[in-house]
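A.B. asks: Predicted model, plus sequence, below.
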Amino acid sequence: PPSGVTNAAPVTAVNTNAAGTNRFGRGRFGPGFGGGFGRYNNPRASRDELLQRMRDHIHTVVGRYKGKIKAWDVVNEALADGNGTNVLRNSLWLEIIGPDFIAKAFQYAHEADPGAILRYNDYGLENPAKRKRLISLIKELQAQKVPVHAIGSQAHVNVSTSFETMDQSLTEMATLGLPIHITELDVNSAQGGQRGFGADIANNAATTQGGLVSDADKKLADAYAGIFRAFVKHRDSVKMVTFWGVNDANSWRASGKPLLFDGNSQPKLAFHSVISEAKKAAEAK
């Protein structure tokens, strides 16, 4: 944002809702990659100016909730998509500051709250090329002693996602030696949502078109069962699973019916498949 502009209201609302409970408070504030820069017509900031604005913003938001928010998505969706050679996607953060904008963001967040868990968060990590970029980025940050404490895998997947796909993804990410947090789990049942592992809300219509796949309820349940079987297998690494919504009516991909509860908040077959996997895991201990 422009110098001196900080909107803490969304974080305040989340923190107020979680206060006094045992919920795991989570925040997101860091460098984003939407159209935010395009709203302002002032001359472009210099590297030093943008770093100072970043530091001021992070210190303001994280400092305000020091000791209250347990985990922050410090940098979100910075990795490039596709099969090219670039690790990071094009952005004005990268253009103005350079690739060290990520390390700086983590540094500033750690300064503001040394006790918080700091995450790098991204979508599409089930894709081998995207996952390779993640591993390259995190290894570089680790070599620089940057305080990255966890990997956030959004896991916006689809009903064709198998146990094997999730197992391979978690196996490779676990080599980084960091806790893995599943941060935005949903499983798209729309025919148009079977083409990849995206999370770009601008393309949401394309991923929810074409109606549901055939036998959608069963396929959704089978997909969730396989996904949670992989989570259980990797429970030493997977420390958190957060769903991206509660019921289908309020999902960002509502027409893909991606969650465990239907539009009337009634449990679906997928809910029972997840509970079944949890029971199997408990009995196997």
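C.D. replies: Here it is on my side, so go on. Everything numeric here is computed off the predicted structure, so don't read it as measured data.
A.B. asks: C-alpha from now on. contacts and neighbour counts both.
C.D. replies: Will do.
A.B. asks: Could you find the closest non-adjacent residue to residue 281?
C.D. replies: Take residue 281 and drop its neighbours on the chain: the residue closest to it by Cα to Cα, 6 or more residues apart in numbering is residue 232, 6.8 Å away.
A.B. asks: Which helix or strand lies directly C-terminal to the host helix or strand of that neighbour?
C.D. replies: Per DSSP states H and E, residue 232 falls inside helix 216-233. Counting by DSSP H and E, the next helix or strand C-terminal to helix 216-233 is strand 238-243.
A.B. asks: next helix or strand past that following strand?
C.D. replies: Taking DSSP H and E, what comes next after strand 238-243 is helix 269-284.
A.B. asks: Just the buried positions in that next one, please.
C.D. replies: For helix 269-284, a neighbour-count test (16 or more other Cα atoms under 10 Å) marks 269, 270, 271, 273, 274, 277, 278 as buried.
A.B. asks: the inter-axis angle of it versus helix 216-233?
C.D. replies: Put simply, helix 269-284 runs at 30 degrees to helix 216-233, going by axes from the mean of the first three to the mean of the last three Cα atoms, to 10 degrees.
A.B. asks: Check which helices and strands helix 269-284 is in contact with.
C.D. replies: Helices and strands touching helix 269-284, by 3 or more Cα pairs under 8 Å, 6 or more residues apart in numbering; DSSP states H and E, are helix 216-233.
A.B. asks: now the angle from the helix it packs on to strand 238-243?
C.D. replies: Using the same axes, to 10 degrees: helix 216-233 against strand 238-243 is 160 degrees.
A.B. asks: which parts of helix 216-233 are buried?
C.D. replies: 216-217, 219-232.
A.B. asks: Greatest separation within those: which pair is it?
C.D. replies: Within the buried residues of helix 216-233, two members stand farthest from each other by Cα to Cα: 216 and 232, at 24.0 Å.
A.B. asks: ok, residue 23 to residue 146 distance?
C.D. replies: Per Cα to Cα, to the nearest Å, residue 23 is found 27 Å from residue 146.
A.B. asks: of these two, who's got more company?
C.D. replies: A direct count of neighbours by other Cα atoms under 10 Å for residue 23 and residue 146 places residue 146 higher, at 18 against 12.
A.B. asks: try it against this one:
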Amino acid sequence: MKRRELIIGAAAALSVGQLIGCARVDSTQTGSVTSTPDPTQARQPRPATAPPVRALRSAASSRGLYFGAAIQTATLGDSRFRASVARDCSVITPEWAMKWDSIAPSRNYSYGEMDQLASFAARNGLTMRGHTLLWHKSLPRWAASALASNRDWALIDDHFSKVIGRYGSQVREWDVVNEPIEPNHGGNGLRRNQFYQAFGEAYIERALESAKARAPRARMVINEYGLEYNSSYEGQRRLSLLRLLERLRSRGAPVDTVGLQAHLDLRKGNVYADGIYGMMRDIRGMGLKVAITELDVAEANTGLSIERRDALVADETRRYLDIVLQFNNVLGVSTWGLSDSHSWLRTQRSVANRGLPYDREWQAKPMHSAILTAFA
């Protein structure tokens, strides 16, 4: 697709004011979250009941999709978590264990935690998503220092060889570059991270080529967040991502999948259907697949009744999935965790947040039903 055609396609879904508006909103500063404890849940835990009749993986499979979730090594000690993953998932994502600073806090790589997840996946017949090879927030200090002083691509090649060489047989999708977009950094909408500073924009294409050479049968993914809502900032993020994908495709870079993180956030209102639809349409027009990689929902007000909160979370989930699942280039959906008891949102948003399919007692919530309905 030519650049002119791409930009016209994006503009059809996003007005000039929405894409280029003067006000640039930082997505981490829109609204606030009430951290009121969940008194009903604390006062009287609900009794255990039988799991839902239909597993999420079987519902997804009926559509030719996969369902997965991110897991941490620590959660393997929870028998309910293990049982739910084995029941509901066909794919798992290592939440932290495969990130560079986790697997190599020093130059001596340490595979213990990641090996545990890989072993669990193998025992339960699960494949893995490779998350993630390059991310500016998980670059170890020793590697950051080496890149800044030497600008030697051999450091990245060596990292890819170690990680892909050890786990590549279990991985179907590699998040090769995680979160490369940042319009506020100017220029071409790319984040001026450590990799950009060392190698320029070419680092993205080089990373894709390096990973593809080591995993020729796996899908190469650009994984990005902040693409779901109707603000000038997120409009710019959508457009910057589309332009990056167009440049990569025009140069023949081996990117074949776009990872849409889908960290939904009720503080921002409801998802922007036109913007998401236009982005999905243009990605499909480039011949690329889409994976929903990190779905969860941040609540706007945890002071409401549990019933009302769960309904709002489920409705937002359904709104989003109803848009993206209209497109036949979607491969699958992964949530960023399965239970509220094991969610990054507890520390990043509110300890009481209920933004995953199961609550802390492993009872399926309306969000679980919303995902099932979207797969139907």
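C.D. replies: The structure has been received and is ready for your questions. This is a predicted model, so every value here is computed, not measured.
A.B. asks: Post the TM-score for the overlay when you can.
C.D. replies: The TM-score (TM-score structural alignment, normalised by the length of the first structure) is 0.80; 257 aligned residues with a Cα RMSD of 2.6 Å.
A.B. asks: Just tell me the aligned range of the helix or strand containing residue 109 of the first structure in the second structure.
C.D. replies: Assigned by DSSP H and E, residue 109 of the first structure belongs to helix 101-112. Mapping helix 101-112 of the first structure onto the second structure (TM-score structural alignment) gives residues 203-214.
A.B. asks: from the chain's centre, how far out does the matching stretch sit?
C.D. replies: Distance of stretch 203-214 of the second structure from its chain centroid, counting by Cα atoms, centre = their mean, to the nearest Å, is 20 Å.
A.B. asks: That one vs the first structure, average offset?
C.D. replies: Here stretch 203-214 of the second structure, set against the first structure after superposition, deviates by a mean of 1.1 Å using mean Cα distance after the TM-score superposition for the first structure.
A.B. asks: quick one: buried residues of that stretch?
C.D. replies: Buried residues in stretch 203-214 of the second structure, counted by 16+ other Cα under 10 Å: 203, 204, 205, 206, 207, 208, 209, 210, 211, 212, 214.
A.B. asks: Pull the residues that contact that stretch.
C.D. replies: Residues from elsewhere that reach stretch 203-214 of the second structure, judged by Cα atoms under 8 Å, 6 or more residues apart in numbering: 156-157, 160-161, 164-165, 176-177, 195-196, 218, 220, 248, 253-255.
A.B. asks: hmm, back to that, residues making contact with the following helix or strand past the helix holding residue 109 of the first structure?
C.D. replies: The helix or strand immediately downstream of helix 101-112 of the first structure is strand 117-122, counting by DSSP H and E. By Cα under 8 Å, 6+ apart, the surrounding residues in contact with strand 117-122 of the first structure are 70-79, 106, 109-110, 147-154, 183.
A.B. asks: Please find the angle between the direction vectors of strand 117-122 of the first structure and helix 101-112.
C.D. replies: Using the same axes, to 10 degrees: strand 117-122 of the first structure against helix 101-112 is 160 degrees.
A.B. asks: What range does the helix holding residue 232 of the first structure cover in the second structure?
C.D. replies: Counting by TM-score structural alignment, helix 216-233 of the first structure corresponds to 309-326 in the second structure.
A.B. asks: what's the matching range in the first structure for the helix or strand where residue 12 of the second structure lies?
C.D. replies: For residue 12 of the second structure, the host element (DSSP H and E) is helix 3-13. Structural correspondence for helix 3-13 of the second structure: none found in the first structure, per TM-score structural alignment.
A.B. asks: Going by neighbour count, which residues in that helix are buried?
C.D. replies: For helix 3-13 of the second structure, the neighbour count (16+ other Cα under 10 Å) marks 6, 7, 9, 10, 11, 13 as buried.
A.B. asks: hey, where'd the helices end up in the stretch 51-200 of the first structure?
C.D. replies: 92-96, 101-112, 128-143, 163-174 (DSSP state H, counting those that start in this stretch).
A.B. asks: Can you check which of those gets nearest to residue 250 of the first structure?
C.D. replies: Across the helices of the stretch 51-200 of the first structure, closest to residue 250 of the first structure is helix 163-174 (Cα to Cα), at 25.5 Å.
A.B. asks: buried stuff in that closest one?
C.D. replies: Buried-residue list, helix 163-174 of the first structure, by 16+ other Cα under 10 Å: 163, 165, 166, 167, 169, 170, 173, 174.
A.B. asks: Counterpart of residue 179 of the first structure over in the second structure?
C.D. replies: In the second structure, the residue equivalent to residue 179 of the first structure is residue 289, according to TM-score structural alignment.
A.B. asks: I'd say its match and residue 324 touch.
C.D. replies: No. Applying Cα atoms under 8 Å, one finds residue 289 of the second structure not in contact with residue 324, separated by 11.6 Å.
A.B. asks: overlap in contacts of the two?
C.D. replies: With Cα under 8 Å, 6+ apart, residue 289 of the second structure and residue 324 have common neighbours residue 330.
A.B. asks: quick one on the thing from earlier: out of the contacts of strand 117-122 of the first structure, which sit inside strands?
C.D. replies: Counting by DSSP state E, those place 71, 72, 73, 74, 75, 76, 150, 151, 152, 153, 183 in strands.
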